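Q: predicted model follows, preceded by the sequence.
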Amino acid sequence: MLFKKIHVIKTSWRICIGEGANKIIPKFLEELGISSSLIVCGENTFRLAGRKVEKNLIKNGIEASFALVEKPDFENVKKVWKKAKIEKVQGLIGIGGGKNIDVAKTAAFKLKIPYLSVPTIPSHDGIASPCSSIFKEKKKLSLFLEPPAGIVVDMNYLSKAPLRFFSAGAGDVIAKYTAVTDWELAKEKKNEYYGEYAGKISSLAASIIIENSSRYKEDYKSAVRLLVEALISCGYAMSIAGSSRPCSGSEHLFAHAIDFLYPENQALHGEKVALGTLIMSYLQGKDYELIGKTIETLRLPRNYEEIQIPKEILVKALIKARKIRKRYTILDEVKIKEKSEAEKILKKVDII
């Protein structure tokens, strides 16, 4: 089946990284032929960066308004979509973290217009990927849409992001350690398409973050820059593969199961997938102790107490993860069905 499925590899047209990079946004929009835009962000992000972007756009002759996002769900996507339709904007600008960018990405796809990804925190590989995670009631849907037309990373904001967001972004990258192994397993067992090049890109990103997990202690700016490059590389890997396979495997299924069972949890996406990576690396027979040490070095939650999710939820999530979506992973090999099995695994990796 290697060459039977055809997909178009779409990647971002422009990427700008550096201090004061947000000043380049009007030029990006001009080059894209966009003269009217809608800024998609949260209240805090609008105060932090959105207002400045809006003023700069207007100063450069580009119409700009904004839509405030509360949650990454279809209600908020609909709100953005409606406002963009009424105002007849030609492009969206998602500013902030994964929530805002995913809503902008999904609304832009529905509107069939381009969007820019303008992260203010390095917490999520969605800043460069065609993938979006949107809630439909209790269930989080993983959508494969379009990559951003442009990515603007202003290091003035990201280098000042709290450590927790940096660590969560690193957690999302080290998840590729198990995601690629799951993808290889699906090729072996189900003859699923496996893109070696995309897999290598994701694996390299994970290796670099693992090897440099302590860099932030000595040079935070340099560590953030390295993380941003890894996150963007992961986005490209997904575009090349035509799916989220290089970056999302059993560890993400575990995180999504937590969200389904315990939607009120306050853990960041990268924190949950990092914990999932620890579990799945053990099940895959990989160096789970290395992952455990990396999690500790990055000051990510290492157990149920630190991540503030009840033991029983984590046990149920490990059982349910295999059924969250149709994606062959190590969980289809081990088939955890009993509470006692799940507890034994979680105890083995010192999560409970």
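A: Done, it's in.
Q: from here on, just use CA atoms for contacts and neighbour counts.
A: OK.
Q: which residues in the stretch 1-150 of the chain form strands?
A: 14-18, 36-41, 63-68, 91-96, 115-119, 131-136, 139-144, 150-154 (DSSP state E, counting those that start in this stretch).
Q: other residues contacting the fifth one?
A: Residues outside strand 115-119 that contact it (CA atoms under 8 Å, 6 or more residues apart in numbering): 22, 91-97, 101, 104-105, 108, 127-128, 148-154, 158.
Q: ok so, going back, using a markdown table, lay out the strands of the stretch 1-150 of the chain together with mean neighbour count and distance to K55.
A: Shown next, in a markdown table, are the strands of the stretch 1-150 of the chain (neighbours: other CA atoms under 10 Å; distance: least, CA to CA, whole Å):
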| stretch | mean neighbour count | distance to K55 |
| --- | --- | --- |
| strand 14-18 | 15 | 20 |
| strand 36-41 | 26 | 11 |
| strand 63-68 | 20 | 8 |
| strand 91-96 | 28 | 14 |
| strand 115-119 | 29 | 16 |
| strand 131-136 | 20 | 28 |
| strand 139-144 | 16 | 32 |
| strand 150-154 | 24 | 16 |
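Q: ok, and here's another one to check against it:
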Amino acid sequence: MTEVKCTCSKGCHSSPLEGYIISSKAIIELPRYLEKYNNIFIVSDERTYEAAGKAVEDIIKANGKHARSLILKGEVLPDSKTLGEILIHSHNPYNNSNVFEFSPLPDIILAVGSGTINDCCRLISFRLHIPYGVVATAPSMDGYFSAGSPIIFDGTKQTVQCTTARFVIADLDILSAAPYTMLLAGIGDMLGKYTGILDWELARDLKGEYFCETIAANVLAATDNCLKIARSIEERNVESISEIMKGFLVTGLGMVYTENSRPASGSEHIIAHAWELEDIEKGVMPPLHGLLVCEATRLVSIMLQMLLEITKDQLIKDLIIKYIPSLKETSSVCRKINIPSPIKDRDRIIRGVRRALTLRDRYTILFYLRDCLMLDCFAEKAADALIREIG
């Protein structure tokens, strides 16, 4: 358990994270993190098994540990089907006199993958009271160090508070080999922190919500670093990948320390979830989460600039002005490195904004605009501007 003193109203933050490593050849350090575990249940999908799962399995067995792998087939969603499959396979019904054979439940669950695999393993770990660790395969999202799992159930996507990983292994050689769109998704997810922290400040100022200056400042500094290296991401250099993963670390720990997802997400993430749900309801695999977050960030940025032009509320003016330089640079970088914008249909963009209000009772700029009777007008005009911007 890690504890950090803070000047915020909590006074102290804690996390069960025992360690992490972000470096080239990091995977060879895996035995050190698994030293106190004998029976390891590895969860991957077909792609992540090839990227890292097979190597992980070989390393574990070479060190005298027992490893059993579940390789999820096809496109994997964070839903009851995937959760059920992991839950069923986590239990070994066969008795064996060999003391090194699996006990009915593993000592630890090892997630080898990125978003969905990590989210599902986290929830199963929490429900079974079994620790879990992560071997990251792509720098595509900020959930590696998070304690919350966005899960699809009852026709919507809700974040279930669980626990955080005991350790995260981020091998930069593996991460830099990830598909390029996943690298862009990672950048996109990090750039969403600007509007997310703005929303958090707004909730503090207008609703008296808890706010940690230190965590917010750390997240913004990490986001600034990602913005600086974004233009070089195409080169796949390990320094750029490392900055993204460090950003995920800062953001994830911020969520654990505050016990909510405010440090990582605001209106942009909720709009992205709304777009995802529309695809899921149609039986379509959603685009990468980070790409949707990035597009929603650009959409919210346009609405913020529209609001700045007309508002007479000095508090709102000062808040938006504080973030305008970063938001403008974000849009510029997105155009420069061609981060894909998956949602190009005007009506769907607007539906995402409207639906976002129903998905989470979290005060954001969307609720402010709704209360000012401006949301529909802003959503329509911002959608038009975004479509012009993304072509």
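A: That came in fine, so what should we check first? Computed from a predicted structure; not experimentally measured.
Q: before we move on, back to that, which among the strands of the stretch 1-150 of structure 1 is found nearest to E188 of structure 1?
A: Among the strands of the stretch 1-150 of structure 1, the nearest to E188 of structure 1 by CA to CA is strand 139-144 (23.7 Å).
Q: and for that closest one, what span of structure 2 is it aligned with?
A: The aligned range for strand 139-144 of structure 1 in structure 2 is 156-161, by TM-score structural alignment.
Q: and for stretch 314-324 of structure 1?
A: Aligning stretch 314-324 of structure 1 against structure 2 (TM-score structural alignment) gives residues 349-359.
Q: how far off centre is that stretch?
A: 20 Å (CA atoms, centre = their mean, to the nearest Å).
Q: that stretch vs structure 1, average distance?
A: Taking mean CA distance after the TM-score superposition for structure 1, the mean distance separating stretch 349-359 of structure 2 from the aligned residues in structure 1 is 1.1 Å.
Q: check the fit of the match of strand 139-144 of structure 1 onto structure 1 and give the mean distance.
A: With mean CA distance after the TM-score superposition for structure 1, stretch 156-161 of structure 2 averages 1.6 Å from its match.
Q: quick one: contacts of that stretch?
A: The contact list for stretch 156-161 of structure 2, computed with CA under 8 Å, 6+ apart, reads 123, 147-152, 273, 277, 359.
Q: as a markdown table, the strands of the stretch 1-150 of structure 1 with distance to Y194 of structure 1 would be great.
A: Putting the strands of the stretch 1-150 of structure 1 into a markdown table (distance: least, CA to CA, whole Å) gives the following:
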| stretch | distance to Y194 of structure 1 |
| --- | --- |
| strand 14-18 | 27 |
| strand 36-41 | 35 |
| strand 63-68 | 39 |
| strand 91-96 | 31 |
| strand 115-119 | 28 |
| strand 131-136 | 18 |
| strand 139-144 | 17 |
| strand 150-154 | 27 |
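Q: for E218 of structure 1, which of those strands is the nearest?
A: Closest approach to E218 of structure 1 among the strands of the stretch 1-150 of structure 1 (CA to CA): strand 14-18, 19.9 Å.
Q: show me what the closest one is packed against.
A: strand 150-154, helix 155-158 (3 or more CA pairs under 8 Å, 6 or more residues apart in numbering; DSSP states H and E).
Q: including distance to R302 of structure 1, could the ones you listed go into CSV?
A: Output for those, formatted as CSV (distance: least, CA to CA, whole Å):
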stretch, distance to R302 of structure 1
strand 150-154, 29
helix 155-158, 24
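Q: C16 of structure 1 maps to what in structure 2?
A: Per TM-score structural alignment, C16 of structure 1 is aligned with I21.
Q: er, V118 of structure 1 I mean
A: Using TM-score structural alignment as the criterion, V118 of structure 1 maps onto V135 of structure 2.
Q: ok, Y197 of structure 1 next?
A: Match for Y197 of structure 1 (TM-score structural alignment): T214.
Q: so that match is in which element?
A: Per DSSP states H and E, T214 of structure 2 falls inside helix 213-229.
Q: which of the residues in that helix are buried?
A: Buried residues in helix 213-229 of structure 2, counted by 16 or more other CA atoms under 10 Å: 215-216, 218-220, 222-227, 229.
Q: repeat that for stretch 223-236 of structure 1.
A: Those would be 223-228, 230-236, for stretch 223-236 of structure 1 by 16+ other CA under 10 Å.
Q: P263 of structure 2: what secondary structure?
A: coil (DSSP: H, G, I helix; E, B strand; the rest coil).
Q: you'd agree it is up against M255?
A: Yes: using CA atoms under 8 Å, P263 of structure 2 is in contact with M255, at 5.8 Å.
Q: who's more crowded, the two?
A: Under the neighbour definition other CA atoms under 10 Å, P263 of structure 2 and M255 were set side by side, and P263 has more, 31 against 24.
Q: quick one, what contacts the aligned residue in structure 1 for the more buried one?
A: Aligned by TM-score structural alignment, P263 of structure 2 pairs with P246 of structure 1. P246 of structure 1 makes contact with 176, 179-180, 183, 198-199, 202, 234, 237-238, according to CA under 8 Å, 6+ apart.
Q: among these, which one lies nearest to E87 of structure 1?
A: Looking across those and measuring by CA to CA, the closest to E87 of structure 1 is M238, at 32.2 Å.
Q: quick check: closest non-adjacent residue to the closest one.
A: Nearest non-adjacent residue to M238 of structure 1, counting by CA to CA, 6 or more residues apart in numbering: S244, 5.1 Å away.
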